[in-house]
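1. Coordinates only, no sequence provided:
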């Protein structure tokens, strides 16, 4: 049995654990655990909202979810001998929900997907879906089903949405400066362009007093991906993955969390994966001087895992960089992917799904998103691929006519306050 170096008690909140993690990026957050190159270990992970979201038929919790508390990260893990300029090797040996537990926390036999409201983070399709919705998914034998999105069943590609190393003082300053400049271009935008440092609800490991006050005002939010890895939300970042991180501080200070039972490419609902708590089994090692040797200084690189469901049949939808009201944009790949997703959503409604049910499905299921054409002016072309095997009926166009699903109780909604 792999030794658990970061155990979490499911009966206690994240802030009351024997070993305290963190929810901000800063190089001065002390390591919670120290390991050696070559070590193999387990760590428990709490889902990103630390139990705030419930297994029920309401989306009020999604609408009111406090963004200031995320993400609940396990770590930092210091690696003996790691120095700035090295590459940290992390092997994901195993990942899964909370073992052998059923209960009120996501990961205890269930997880959830949320469409976040426009005034609380929004989503990839926020203008079309401005309100909060939720789907709860049950786990059984590696498959997910939902009372809120009926007649689908699929195997998840389980992975951590967030993993990264601590930034140096200079790198942290770069993040805060460039993101503040972006916010200043439209400071009242809803949803905001970026999230600045926020002392409220900051969890900073064992820091106290003046050090806590200073770091809470400087620490970067964990929402986006950055040079250190961070919240990349890559669905193929699963068991068998090997990732290489540039090291910016002594010890590297590796942290991780935001586990997903499954997720579609893009995590398009914002809370788009099936969020859960669980565990990671990791192995760490170092390449001394690897940043210069391999030219990996401002990005993580990785070898995707080899496990997960292997789908062979797909139904794909395309989109181009033309807005819904017909305005032509120049090679806007983001817009093209939005249009592809909207085309898929519209198609699924013909079988009886509500647009919100279809959107929640695209965010949580292992769909594939691709940039199919980025050079043919003026239109980028993006595509979204739906595995046909996840549906319990023939979802392809047929001369026999449409299958009509029973939408059941539907996806719970909470209106914007």
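-> Done, it's in. None of these values were measured; they are calculated from a predicted model. Residues are numbered from 1 along each chain as shown.
2. going forward, measure contacts between C-alpha atoms and count neighbours the same way
-> Will do.
3. Just give the nearest non-adjacent residue to residue 301, would you?
-> In space, and not counting its chain neighbours, residue 301 is closest to residue 244: 5.4 Å by C-alpha to C-alpha, 6 or more residues apart in numbering.
4. The one you found: neighbour count?
-> 25 (other C-alpha atoms under 10 Å).
5. tell me what whichever strand or helix holds residue 243 is packed against?
-> In this assignment (DSSP states H and E), residue 243 forms part of strand 242-246. With contacts taken as 3 or more C-alpha pairs under 8 Å, 6 or more residues apart in numbering; DSSP states H and E, strand 242-246 sits against strand 87-97, strand 159-165, strand 301-303.
6. Which of the ones you listed sits closest to residue 364?
-> strand 159-165 (12.4 Å; C-alpha to C-alpha).
7. downstream neighbour of the closest one in the secondary structure list?
-> helix 169-184.
8. in the helix or strand that that next one is followed by, what's buried?
-> Remark: after helix 169-184, the chain's next helix or strand is helix 209-218, criterion DSSP H and E. When burial is assessed from 16 or more other C-alpha atoms under 10 Å, helix 209-218 yields the following buried residues: 212, 215, 216, 218.
9. before we move on, back to that, mind putting the helices and strands packed on strand 242-246 into CSV with mean neighbour count and distance to residue 334?
-> Converted to CSV, the helices and strands packed on strand 242-246 look like this (neighbours: other C-alpha atoms under 10 Å; distance: least, C-alpha to C-alpha, whole Å):
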stretch, mean neighbour count, distance to residue 334
strand 87-97, 23, 30
strand 159-165, 27, 20
strand 301-303, 14, 22
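10. can you list the ones you listed in CSV and add distance to residue 263?
-> Formatted as CSV, those follow (distance: least, C-alpha to C-alpha, whole Å):
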stretch, distance to residue 263
strand 87-97, 14
strand 159-165, 9
strand 301-303, 18
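11. this is the other structure I want to compare:
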């Protein structure tokens, strides 16, 4: 994954140079997966994400820490553009998965682990929490795969978040820890997310709303897709 941070902008961010800092992706969710960058409310970020073969688990970019975000808040994420590596924005491009880290109490407990080793260790990618590092086994055992989170995360299984779309995401852990990935570039009118995801970039603008869960009664992602593709 390659990322670039920039001030708020209404236009997609410029291409990220090859020398930009690369960081590992993740295919599990856990509040202890370290953030790879921070963004202030109103800021924008470009993430370059890996692809996924058919049937494979989504490899996500992030997590992005939203400064000041606490459990009970809501982040408002605007999709500014989606495109292939080094290419121009694709109008139908959209992420297959987007969401915030789960609450600490929502991850697997030690009693959930299978005998003989961590329940989620096989095939687990945990960003900067790598095998051999302190804490890897515990995080791998507790981490939750995307499929197990259900409607706690948004994505094209609900509606395609093409450029011009907005999604409201409840915050469950300090910093929100926003992750996104599994990018798709279908032909217009063919928004099927079961096909292989391709590598590419996505530009997002993020705003923080304090106590948004209580104020707006949001219990899960609230999608506002681009009306031209909804």
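-> In hand now; what should we look at? Keep in mind it's a predicted model, so treat the numbers as computed, not measured.
12. Tell me where structure 2 has helices.
-> Remark: helices assigned in structure 2 by DSSP state H are 136-142, 146-149, 212-216.
13. Residue 27 of structure 2 is nearest to which of the ones you listed?
-> helix 146-149 (7.3 Å).
14. Tell me which residues of the closest one come out buried.
-> Neighbour-count burial for helix 146-149 of structure 2 [16+ other C-alpha under 10 Å]: residue 146.
15. can you check stretch 17-34 of structure 1 too?
-> Neighbour-count burial for stretch 17-34 of structure 1 flags 19-33 (criterion: 16+ other C-alpha under 10 Å).
16. nearest to residue 363 of structure 1, of those?
-> Among the buried residues of stretch 17-34 of structure 1, and counting by C-alpha to C-alpha, the member closest to residue 363 of structure 1 is residue 23, at 23.8 Å.
17. That closest one corresponds to which position in structure 2?
-> Aligned by TM-score structural alignment, residue 23 of structure 1 pairs with residue 27 of structure 2.
18. I figured that match was touching residue 148, is that so?
-> No. Using C-alpha atoms under 8 Å, residue 27 of structure 2 is not in contact with residue 148, being 11.8 Å away.
19. before we move on, back to that, for the residue nearest to residue 301 of structure 1, what is the corresponding residue in structure 2?
-> Under TM-score structural alignment, residue 244 of structure 1 pairs with residue 168 in structure 2.
20. picking up where we left off before, from the buried residues of stretch 17-34 of structure 1, which is closest to residue 99 of structure 1?
-> residue 19 (19.5 Å).
21. So that closest one sits against residue 6, correct?
-> Yes. Applying C-alpha under 8 Å, one finds residue 19 of structure 1 in contact with residue 6, separated by 6.7 Å.
22. dump the residue contacts of the nearest residue to residue 138 of structure 2 once chain neighbours are set aside.
-> Sequence neighbours aside, residue 118 is the residue nearest to residue 138 of structure 2 in space, at 7.3 Å (criterion: C-alpha to C-alpha, 6+ apart). The neighbours of residue 118 of structure 2, taking C-alpha atoms under 8 Å, 6 or more residues apart in numbering as the test, are 137, 138, 140, 141, 142.
23. any chance of the residues you listed in TSV, plus distance to residue 174 of structure 2?
-> As requested, the contacts of residue 118 of structure 2 are arranged in TSV below (distance: C-alpha to C-alpha, whole Å):
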residue	distance to residue 174 of structure 2
137	22
138	20
140	20
141	21
142	18
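24. you'd agree residue 142 of structure 2 is up against residue 32?
-> No. At 10.0 Å, residue 142 of structure 2 and residue 32 do not qualify as touching, with contact defined as C-alpha under 8 Å.
25. what's the mean distance for the strand holding residue 243 of structure 1 versus structure 2?
-> Here the mean offset of strand 242-246 of structure 1 against structure 2 after fitting is 0.6 Å, by mean C-alpha distance after the TM-score superposition for structure 1.
26. residues in contact with the equivalent of residue 95 of structure 2 over in structure 1?
-> In structure 1, residue 95 of structure 2 lines up with residue 160, judged by TM-score structural alignment. The contact partners of residue 160 of structure 1, by C-alpha under 8 Å, 6+ apart, come to 95, 233, 237, 238, 256, 257, 258, 259, 260.
27. Farthest pair within these?
-> For the contacts of residue 160 of structure 1, and using C-alpha to C-alpha, no pair is farther apart than 95 and 233, which are 14.7 Å apart.
28. hang on, the earlier thing: any chance of the helices of structure 2 in CSV, plus distance to residue 223 of structure 2?
-> Formatted as CSV, the helices of structure 2 follow (distance: least, C-alpha to C-alpha, whole Å):
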stretch, distance to residue 223 of structure 2
helix 136-142, 28
helix 146-149, 17
helix 212-216, 14
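29. Which one, of those, ends up nearest to residue 126 of structure 2?
-> Nearest of those (C-alpha to C-alpha): helix 136-142, 7.4 Å.
30. residues in structure 1 aligned with that closest one?
-> Using TM-score structural alignment, helix 136-142 of structure 2 pairs with 212-218 in structure 1.
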